[in-house]
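Chemist: This is a predicted model, with the sequence first.
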Amino acid sequence: MIKLYRFPYSCYALKVQYLLDKLQLDYEIVDVPYADRAELVKVTGGRVLVPAIVHDGQVVVDSRTICEYLLGLTENQLVPPGQAATIWAYADWCDSILEDVLFRIATPGIAAKFATPFETALFAFIKERKFGTGCVKAWQKTQPDLIANAQVLLETTLASIAVNGYVAGEAVSYADITLLGHLAIDVI
């Protein structure tokens, strides 16, 4: 049994979860409280970031590393050798360029869903340390521009899906799973 440590809204954790589902691997979700990561730190030997998995006593961290590990556990066609460069490059693009915009769209909604004012304040504080004071409120105000930017970024992807049915061809691939994880944060 695999244990998946996650925040329910983490696009990186969602990507791992969707991959576990697609590979039909047995797993248990451990939702990490935002303001109490003690169990996560203990399990990972000091890491405070999600996702992390534990499988057969082995701890694996970082979503791409986790996904590479999971893809190696079972025979599958999610990264066919002839398409590996395209699929991994697309997944990396999702994890960087696309994630930056979608994260900014999702952040105000995520902040509003925390159970306690402390968690909301901690979430905003952590974001502001990286992106500047008032970033969460600024992203709320600029939602139309952020959404327009996301639409532009996704134009080529949507065109490929319209022609092929999937991101990187005529069958579901790891590229589709990565995209789904990123799109899901905006509806969680």
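Modeler: Now that the structure is in, tell me what you want to look at. Computed from a predicted model, the values in this text were never measured in an experiment. Numbers count the residues shown, from 1 in each chain.

Chemist: only C-alpha atoms for contact and neighbour calcs from this point on.
Modeler: Fine.

Chemist: roughly how far apart are the closest residue to A52 other than its chain neighbours and V43?
Modeler: Closest residue to A52 apart from its sequence neighbours, by C-alpha to C-alpha, 6 or more residues apart in numbering: V61 at 4.5 Å. V61 sits 11 Å away from V43, going by C-alpha to C-alpha, to the nearest Å.

Chemist: okay, now the one to match up with it:
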Amino acid sequence: MDAFQGLAQFTDSQKTLTQVIGQTVPLIDAQTSDQRKIDEASLALGAYLKMVTDIVSQASGARSLRVTHQDANCTLATETWRFCIAEKSVTVNINSQNRTVWVVTLTSADGEPTGLSDYPAVQIAGYQPLFIPELSDSTAGRYAWYYQNEHGEPLTADIAQSLAARTVELPGMQILERQDAVSTVYNYP
């Protein structure tokens, strides 16, 4: 299971629920005899507890959200992280053979990003990205990848140029911390 559905529901209804709890619960004390007031407060608290319990339950699976101590280095160094992507055919050495393959290079304008668990990559549907150390410089924020399909065949220009779907992957980025992330696309000549 995955806790994102529960978190989304909680985030969406938290303001209204907090307001209802604030209007109903303070009216209840040891001398309250109005059953309607008690039921309204109970309903509001019950809804809140149900959502929190669902999130905890959903997050308890082995492959799900974990709340852990966050290291001080787990954030991007700046509020924005600017990068550009270049794609072209390049001859690279693959298994001791020079092969002309489609290479995608992601270059950061802000230097090496911090707070990621691995190098940023551009994913192309149906292909596995393979890092090219010779064309990359992580300290400068430059990452080059070539791609292979499930049969181990490298992606070439004649196929790559017809594949539109590209996804930038930032492994390990704290997405809950960066909910305000906004992406912008520029077309460089």
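Modeler: Sure thing, it's come through. Only a predicted model underlies this, so the values are computations on that prediction, with no experimental measurement involved.

Chemist: Once they're superposed, tell me the TM-score.
Modeler: Superposed pair, TM-score by TM-score structural alignment, normalised by the length of structure 1: 0.21. Supporting alignment: 61 aligned residues with a C-alpha RMSD of 5.1 Å.

Chemist: quick one: buried residues of the strand or helix carrying A111 of structure 1?
Modeler: Under the criterion of DSSP states H and E, A111 of structure 1 resides in helix 99-112. Neighbour counts over helix 99-112 of structure 1 (16 or more other C-alpha atoms under 10 Å) mark 99, 101-111 as buried.

Chemist: what residues does that helix touch?
Modeler: When contacts are defined by C-alpha atoms under 8 Å, 6 or more residues apart in numbering, helix 99-112 of structure 1 is touched by residues 9, 120, 123-124, 136-137, 139-140, 143, 146-147, 149-150, 182-183, 185-186.

Chemist: In structure 1, what residue spans correspond to strands?
Modeler: Taking DSSP state E, the strands of structure 1 run over residues 2-6, 27-31, 52-55, 58-61.

Chemist: And the third one, what's buried?
Modeler: For strand 52-55 of structure 1, a neighbour-count test (16+ other C-alpha under 10 Å) marks 52-54 as buried.

Chemist: Would you map the helices across structure 1?
Modeler: With DSSP state H as the criterion, structure 1 has helices at 11-22, 38-44, 63-71, 84-93, 99-112, 117-131, 135-141, 143-164, 174-184.

Chemist: Give me the helices and strands touching the third one, please.
Modeler: Spelled out, that is helix 63-71 of structure 1. The contact analysis (3 or more C-alpha pairs under 8 Å, 6 or more residues apart in numbering; DSSP states H and E) places helix 63-71 of structure 1 against helix 11-22, strand 52-55.

Chemist: what about 10 Å?
Modeler: Under the contact criterion of 3 or more C-alpha pairs under 10 Å, 6 or more residues apart in numbering; DSSP states H and E, helix 63-71 of structure 1 touches helix 11-22, strand 52-55, strand 58-61, helix 84-93, helix 174-184.

Chemist: One more: the fourth one?
Modeler: Packed against helix 84-93 of structure 1 by the contact rule (3+ C-alpha pairs under 10 Å, 6+ apart) you find helix 63-71, helix 174-184.

Chemist: Give the buried residues for that helix.
Modeler: Of all the residues in helix 84-93 of structure 1, those buried under the rule 16+ other C-alpha under 10 Å are 84, 87-88, 90-92.
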